[in-house]
Structures are given as structure tokens and as C-alpha cells.
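S.K.: Sequence first, then the predicted structure, then my questions.
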Amino acid sequence: MAERDPDLLVVGGGTAGIVGATSAASAGARVVLVERAATGGECLWTGCVPSKALLAAAAAAAAARGAARYGVDAGPVSVDGARVLEHVRAAVAAVAPVDSPEALGAQGVRVLSGTARLVGRRGRRLVADVDGQRLVAGQVLLATGAAPLLPDVPGLRQPGASRVLTSETLWDGPGLPGELVVLGGGGVGCEVSQALARLGSRVVLVERGERLLSGEDPQAGEAVADALRADGVRVLLGAEAAELRGGHLLLRPSARAGRRAQQVPASVPAPVLLVAAGRAPRSRGVGLEELGVALEQSGAVVVDALGRTTAPGVWAAGDVTGPPFWTHTAGVDASVAALNAVLGLRRRRATTVPRVVFTDPEVAAVGPATAAGQPGTRTVGHDHVDRAVADGRTDGFVRTRVDRRGRLVAVTAVGPRAGEVLAEGALAVDRRLRFASLFSTTHAYPTYADGFWNGAVGAARESLGSPAARRALAVAVGLRRRWLQR
């Protein structure tokens, strides 16, 4: 093998590509990563980092406006949209060096700037063309990510009087939009709607379903909808876009509108339309079909539990394999696939995947979506969590679900710091622990995690209240009493 030929060629320099490349390099493999734009991917440039920086600014504005309820008078709140975006861009610039070609080179990864296409095989190895340069690699890891999806709505691609944005282009302007419509009530749509409303924008959120965050606990979606309305967002449920015309978004009741059909207006002003209607895997133009890499109808690359595609020597991880589109999933799965590729291991992709929507309140969950009344569920409201009472944030809850053997299978947390509260629950679900067994671990007090721990205490007490347990305890207490009376 020529000196320049890698053991692993990684196509794409986002989270999956970077983690996969550095994992393989740390195992001693020769690794080349090809990225056509800038390393760091969606998470760094247009996703996690800028959106959370925007949320931090929005939280500061909301905290200042709400300070009076704690006896603190902050005065009128003024938001400078240009300075907010300066803060966002500064956060991105601070993180960028970690994902830079120089940082990757220091970890043993050679980075090439260009567009890679798989063009054939040479024996068991794979041949790629990178802007005219041929590379022969032992294995290939596809990590080309996904792009915002534009639904098939008339006028959306020729918006005329409206400005159409996605999560990738929201950050391009000199300031924040004064008025906009957000299309989509998933995590991205809810986060951006609340953030921009708190920063002074007039926001209408359009969701075709009956509730926000349709894949999560219904009560969680209701809590977020209430919070958005309190922040000034006009939330339209059961409404779908019919056409973008003349600076307005024309609406109609969706098939799931139900009783909300009469509440759907004919149109809403849309000088700016932010489309947050999902993502589409970037799998075209890489040469996958010629090598026999199977794709789903959505364009997602089909992979097995090890991260292998249907073509020998070709692996894939991250958003290009389809939902869930989570940065942490991309990193874990890419590390698994890369090490399987270069070491011949048979490690399996993650199956326990925590997820967080960073609205206020946050919504964090692991396992199947919970719902009140499901068998095995237990709910602890924040009115029973002392830290939440002290903070005046008793609107949240923690809901857990166990199987017939008392093992934790799902957790939903709603409230401040819900993503952190979820960590212990994710570990318990992943390790198939009995929920009641967690009560014996001492937890710091007072924290928002008390809701989860209080649930474990309740589960333990319930197990001790079974007829068999009560008989055993009665025998033990009686024996101890007689021994002390001797």
C-alpha cells in the first residue's frame, strides 16, 4: 500500500466524521478525512453551538424580565440583535479550533479539502476520487450528514416577498428578524421560536400535528406549548402550509387538526419563514449506488448494528444513516463503526439514546415516549421537589416507566436542567437496573434530580409493601424484638 493510502477514508468532517477519524487514528490506523467545506459540521457552524448560544441570550432576557417576582427590579429590557449574533458567532469561533484540520492533524488524521466520490475497487480496497486525486483505502466511513428539508409547498423555493430561512441560514443576517413564521413544532422549531420571541421577535409557530413535540410525552408537549405562549409565541396546532404567496403563508387545517380545524386562520404574515420541518440525509453524489450501498427511500444509508452498509468495506454513521439526528448518537456510532472497520471488532451501535429539547422548560427523555396512565409509570411533580419550589419552577415533572420486573425502561423529565437530570436515568435504562434499587444511592440535596430519586424511593417503598415483603419484615422485626427482650 502506498504511503498516502489510508487504512480508513472518512468522507465528511462533522461530528461523526471527526469522532470516527480520531477513534481510528488513536488505534494506530492511517486515516484520511475529506471535507468539502469546513470541519466541524452542522453542530459547530449552524446547529448545537450557535443555537445554544442564542438560547443563552434569550434566557438572559427572560430572566431580566422576570426578576421582579424574586424582588429584583431590573428595569426595561432592551435587546440588540446585532450584538446577540456577535455573541453567537463568538461562541462558534471559540469552539472551532477544537475541530480544525490542525487539531485533527495533531491526533494523527490527515485532512483533505475537497469533494470525495467512490469510484470503484482495487481488490478488497476501495478507490475514491477527491477532486481529481485518487486514493485507495482499506475501508471507508461515510459521514456526510444531513441537510434541512424543504417541504413541497408552492412558493417555498421562489418566495418572492418572503425571506425563507433554515437552521443553516438563520445565522447569516446582520440582526434578528422582527417578525417571522416558524414551520414545524419539533425540537428545532420550538427552541428557535421561544428564543426569538424572548429576544423581541413576533413569532408564529405552525405545527400540523395536534401537539408540539409529537414524539414525546403528551404532557411534555403541552408544557412547552404553554411556555411558548407565555413568551408571546402564537402557536397554531393542526395547521399546515398550503402556499407561500405575497409575503403571507396560506394555511389549511391538517388531517390531524380535529377540533382545532376551526381555529386555523386562512393565512399569517410571513416576511420571514423559518422552515424547521426535518432533515434529509446527504447521500447523493458520493458514488454509493455504483458500489451497491443500499439506501432507504429518504436517502438514508442502510446500516446494520455494527455500522456496516450493504457494500463490503463501506461503513456509515451519523445523520446520513437517518434519524435520530443527534450529535451524541453520531459520535458514539461513528466511533463504533470506525473501530470495527480498522480492528475487525464487532461492537454494536448505541441502542439507549437520550434526547433533549432545550426549550424552557427543557424536555429530556430516554427510552420509548411515556404518557400518564401507562402501566408501570410513576410521576413526581416539581411541587414535590424542594429545589424547584425554591426557584419558583414547580411546573415540571419526572415520569418513569418500569417493566414487569421493576426495571427502568423509560424516563421523561420536564423542567430546568432536565438534560442533566436525565443522565442517571439513561444509565439505569441502558444497564437495565431495577428502579427501586437506585434509592440506596445518596443524592445531593436540593437538586432537580430529587424528582427522579423520589420516584426511586417510592418504588422501593412500594416493593416493601407487597404482602410477601410485609410478612418477611414482620418476622424479622419479631425476631429482633424477642432477642432484645432476653
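M.R.: Cool, the structure landed.
S.K.: From now on I want contacts and neighbour counts done on CA atoms only, so please keep to that.
M.R.: Noted.
S.K.: surely residue 11 meets residue 113?
M.R.: No: with contact defined as CA atoms under 8 Å, residue 11 does not reach residue 113; the gap is 10.6 Å.
S.K.: Which one's more surrounded, these two?
M.R.: More neighbours surround residue 11 than the other of residue 11 and residue 113, with 30 against 16 (other CA atoms under 10 Å).
S.K.: ok, now which ones touch that one?
M.R.: Counting by CA atoms under 8 Å, 6 or more residues apart in numbering, residue 11 touches 17, 33, 34, 35, 116, 140, 141, 142, 143, 144.
S.K.: Let's see if you can find the most crowded of these.
M.R.: Most surrounded of the contacts of residue 11: other CA under 10 Å gives residue 17, at 33 neighbours.
S.K.: Enumerate every residue touching the closest residue to it other than its chain neighbours.
M.R.: Of all residues not flanking residue 17 in the chain, residue 143 sits nearest, at 5.2 Å (CA to CA, 6 or more residues apart in numbering). With CA under 8 Å, 6+ apart as the criterion, the residues that contact residue 143 are 10, 11, 12, 13, 14, 16, 17, 316, 317, 318, 319, 320.
S.K.: out of the contacts of residue 11, who's nearest residue 484?
M.R.: Ranked by distance to residue 484 (CA to CA), these are led by residue 17 at 67.4 Å.
S.K.: another structure for you, compare them:
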Amino acid sequence: MANQVKTDICVIGGGSGGLSVAAGASQMGAKTVLIEGSKMGGDCLNYGCVPSKALIAAAKKASCLKNASDFGITGQAPSVDFPKVMDHVQEVIGSIAPHDSVERFEELGVEVIQGYGRFVSENELEVGDTRVTARRFVIATGSSATAPPIPGLEDAGYLTNETIFENRVQPDHLIVIGGGPIGLEMAQAHARLGSKVTVLEAFKAFGRDDPGLSAVVLKTLREEGVDIREGVKISDVKKDAGGAYQVSLGEDSSAEVLVGSHLLVAAGRKANVEGLNLEAAGVEYSPKGVTVDSRLRSTNKKIYAIGDAAGSYQFTHIAGYHAGIFIRNALFRLPAKVDYSAVPWVTFTDPELANVGLSEDAAREQYGDKIKVLSFPFADIDRARAERQTDGMIKAITTDKGRILGAGIVGPHAGELIHPWGVAITGKLKIGTMASYIAPYPTLGEISKRAAGSYYTPSLFSSRTRAVVKFLSFFG
């Protein structure tokens, strides 16, 4: 006889989105059950955001030592103890893990069931010998790395974001398949720590970002020694007798063969929805995730999906945003809907690449020629000059009436500097608000005010303005 559990909310998945729902629902008085078959904290804590940023931080320290001579400071070149670098990564994970632990959530009143669940009916989920009946379910199972269909790849084996942070042997030559954010972040970090790195991209690196902004990052990575190859066809992957990877490029007899000590695949992700037996619950899905409406409800209106499992933007902050939408719908019966007009995303290379809202191409597709593109370089910001971080720029997109539609920044701390643009888009503000606030000097954030002010440059310094000033001068 199965153990029977009845609850208000059943959350499937203990990643960032699922934990946000579980904590919020329980503290608001809803009886809540959380199902997790692997590590609490999910991909973000254990394999994604947290470990990658910890590794990037270590690599940046090494880079700062290498470049200190630019400031008149000389000393011994950095010596990298790779196992200790990875100890740092694990220590960071460990310091955050208690916040996401089973114990903490049980203290919050959540019943945590450790195991993998599968639906047995439209309102029942089975986890081992436990059967959970819930008024509302939320699928927050996240996503996992996928690999392209390259001959020999599966037999050779490879690293993904789920395994690379467990590697304690510094790569002599790291080959990265995939020129997106994950691949390029890991490429730069390993290169700065002393590894030779080659990135292989089938199409264009940073293919989803503004090409003018992403070009700044690619230039920097190449200057730091990362070999980035675009439009590459990989014909075969295998391991030789010594355990080295042999990656064949091209298809003829003269194909180049790259030899690497480690191979990382960062070429896409798929939603973790298989194995849930969603058919039994009447839930439609695809490899991209659960089919949901604007309120995140599946085809079974009592079952919701959030985060990567909902098939939209694969960002931790979107999972958190979705959690709020679910809470308003399921607990307060408010018809809350998702609004993706101000979605931000950041690639944490150095320089960072940050975006929010519409890109220039997307804005032109939606508004035609009725937009204005404003830009300003970091080279003209005094604080950037003081810190010798002058590469990069900001690009802001507005309507011809000045309403802010989107912004992109490539440069130092771009992920922090993008925040006010997200506020502006969410609040449907016009560019005048950004241009008229008082910015402290000298700060990198001045770049936003300077870019916004350029909206008025053509009219402010026009012949008409000069004529008005000259006319008013006659009155004393």
C-alpha cells in the first residue's frame, strides 16, 4: 500500500525556481510538498551560475596579476594551483548549499520527498512508494546539456557543465564545442588559468547577441590567446591510445585534426521533462519543454511549468520570475501573465556582455524605421580610463518618441550597469528620465546618462537652437 500524501502545492524540482515556489507557498500558508531526485539547488548552484562565476573570479585574479605592469606594478607572474582553484569553486558552492538544503526547507514547513516523481493521473504523482495528490502541481525540473550528433562523440566521452567543475586536472589543451555564453565563459577562464583553449562553433560565436557588441568580447578573447573558430564542421571525435581527444575538422582526406587533453561540449540544452509520464496527466510537451500559456499553465490547468521546463528563456532569474507568476495564479487566483519585454541576460566574460529588452534587429522588425539607436563608448568615460578598461560601449534603443525599448552593454561590470535599463523598460519610461538624473562622478554608470543624453544632441545643437539663443540674447 503506497504512502498517501495530500497537499495544496506539489513542486517537482528543487532548483532555483522550484525552491522559490516552495519557500513562498509554505510561508504564505499553503501546504507544500517538494520533490527532488538529485541535488538541492539544482543546476544553478551545483553546475551552473555559482561554480562558473567562482571559476571566472579565480581566473580574473590571475589576469589582474598578469596585467599589473600597465599600472606600474611589477611582480612575480601568477602560479596557478588548479586543484586549489577547484577547491575554491567547491567552497563557494558549499557556502551557499545550506540555504538550499533539505533541512532549511523542512524548517520552513515544506515536506521534502527525495526521489524522482512520475504522474499516474491528472492529479497524482508517484515517488517511490509515496503517492502525492495535490490541488496544484508545478514542474520545475530545469534542463540539461545536449550534445550534437557528431560521429564518435558519445564513445569518446566529454565534459559538460555538470562535470567540468569536478575536474581537478588542469587541461593542457581544452577543446570547447560550442561558441555560446557557457562555452566562451569557460574558454576564457581556462585560458587565463594557463590552458591552451580552442573553441569550435558550427555557426557564429555569440549568434544570439548584437554582433557589434559581441565583437568586442571576441576580440578580447582572441587577444588573450583563445582560438575561436566559426563555421566549423566537425566530422569525427575519438580518443587515441594515450587518452587524448582527436577532433577532426572538415570532411576530406586533408582534414585538420585537433588534439586536446580535455573536451567540453557546450552546444545546447534540453528541458528535463522526459520520465515524468506527462501523458498520464494530460500534459503536452516537446524537447523544448512543457507547452504552457501566458499564465504558465499546461494543457492540464492544474499543472504549471516554470523555468527551463517551461521552454522559454533558460536563465535562473527567469525561473525566479516564473515562481512569482505561479504564486499569484495558484495561491491568490490572480490572472498573472508573463511579460518578457524586459528580460535581461548577461555573459560573464571579461568584458561582460549584457542585454535587456529588444535588440536593434528585433526593434527594427517590430517598429521599422521608427526607432533611434543611441551609443556611447567606455573610452569617453573617465572612470573607465582610470581603470584602463576602455574597450566596449553601450547601445540603447528607443522609439522615435523616446520610449526605451532595449539596451546592450559590453564592457566592465556590464551586468551591473544594465539594471536601470531594465527598470526603465518595465516602467515604460522615456529616455528623458535616464538623461536627466544626476550621475555621481567618476563612475562607470555615467555611460547610461551619456548615451541617453545623446538622444537630444541633434536638436540641442541644431541651427534652430542657435537661432533661438541668438534671438533671446537681444533681451539682455
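M.R.: Cool, got the structure. Given the structure is predicted, the values throughout are model-derived calculations rather than measurements.
S.K.: could you pull out the helices for the stretch 301-450 of structure 2?
M.R.: 316-330, 360-367, 382-386, 414-417, 419-426, 431-436, 446-453 (DSSP state H, counting those that start in this stretch).
S.K.: so what sits against both of residue 11 and residue 113 of structure 1?
M.R.: Shared contacts of residue 11 of structure 1 and residue 113, counting by CA under 8 Å, 6+ apart, come down to 34, 35.
S.K.: The helix or strand in which residue 112 of structure 2 is found packs against which elements?
M.R.: Using DSSP states H and E, residue 112 of structure 2 sits in strand 111-114. If you count contacts as 3 or more CA pairs under 8 Å, 6 or more residues apart in numbering; DSSP states H and E, strand 111-114 of structure 2 packs onto strand 32-36, helix 102-107.
S.K.: Need the contact partners of the helix or strand just after that strand.
M.R.: Beyond strand 111-114 of structure 2 on the C-terminal side, the first helix or strand identified by DSSP H and E is strand 117-121. The contact list for strand 117-121 of structure 2 (CA under 8 Å, 6+ apart) reads 12, 35, 37, 125-128, 275-278, 280-281.
S.K.: Pull out the buried members of these.
M.R.: Buried positions within these, assessed by neighbour count (16 or more other CA atoms under 10 Å), are 12, 35, 37, 125, 126, 127, 276, 277, 278, 281.
S.K.: could I get those residues as CSV with distance to residue 437 of structure 2?
M.R.: Below are those laid out as CSV (distance: CA to CA, whole Å):
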residue, distance to residue 437 of structure 2
12, 45
35, 47
37, 49
125, 53
126, 56
127, 55
276, 51
277, 54
278, 51
281, 53
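S.K.: I'd like to know which of these are part of strands.
M.R.: Secondary structure from DSSP state E places 12, 35, 125, 126, 127 of these in strands.
S.K.: which residue lines up with the fourth one in structure 1?
M.R.: Translated: residue 126 of structure 2. Taking TM-score structural alignment for the superposition, residue 126 of structure 2 sits opposite residue 129 in structure 1.
S.K.: Please name the residues that touch that match.
M.R.: With contact taken as CA under 8 Å, 6+ apart, residue 129 of structure 1 is in contact with 116, 117, 118, 119, 135.
S.K.: Check those residues for burial and list the buried ones.
M.R.: Judged by 16+ other CA under 10 Å, buried ones among the contacts of residue 129 of structure 1: 116, 117, 118, 135.
S.K.: And the last one, how close does it get to residue 344 of structure 1?
M.R.: For residue 135 of structure 1, the distance to residue 344 of structure 1 under the criterion CA to CA, to the nearest Å works out to 22 Å.
S.K.: all strands in the stretch 301-450 of structure 1, in order from the N-terminus.
M.R.: Ranges of strands within the stretch 301-450 of structure 1 are 314-316, 355-357, 362-366, 377-381, 397-402, 408-415, based on DSSP state E, counting those that start in this stretch.
S.K.: do the same with the stretch 151-300 of structure 2
M.R.: Using DSSP E, counting those that start in this stretch, the strands of the stretch 151-300 of structure 2 run over 173-177, 196-201, 227-230, 234-239, 245-249, 256-260, 262-265, 269-271, 285-286, 289-290.
S.K.: in the stretch 1-150 of structure 1, which spans are strands?
M.R.: Using DSSP E, counting those that start in this stretch, strands in the stretch 1-150 of structure 1 cover 8-11, 31-35, 109-113, 116-122, 125-130, 133-137, 139-142, 146-148.
S.K.: residue in structure 1 matching residue 190 of structure 2?
M.R.: Using TM-score structural alignment as the criterion, the counterpart of residue 190 of structure 2 in structure 1 is residue 196.
S.K.: Pull the number of nearby residues for its match.
M.R.: Number of residues near residue 196 of structure 1 (other CA under 10 Å) recorded here: 25.
S.K.: right, and residue 46 of structure 2 touches residue 93 too?
M.R.: Yes: with contact defined as CA under 8 Å, residue 46 of structure 2 and residue 93 form a contacting pair (6.6 Å).
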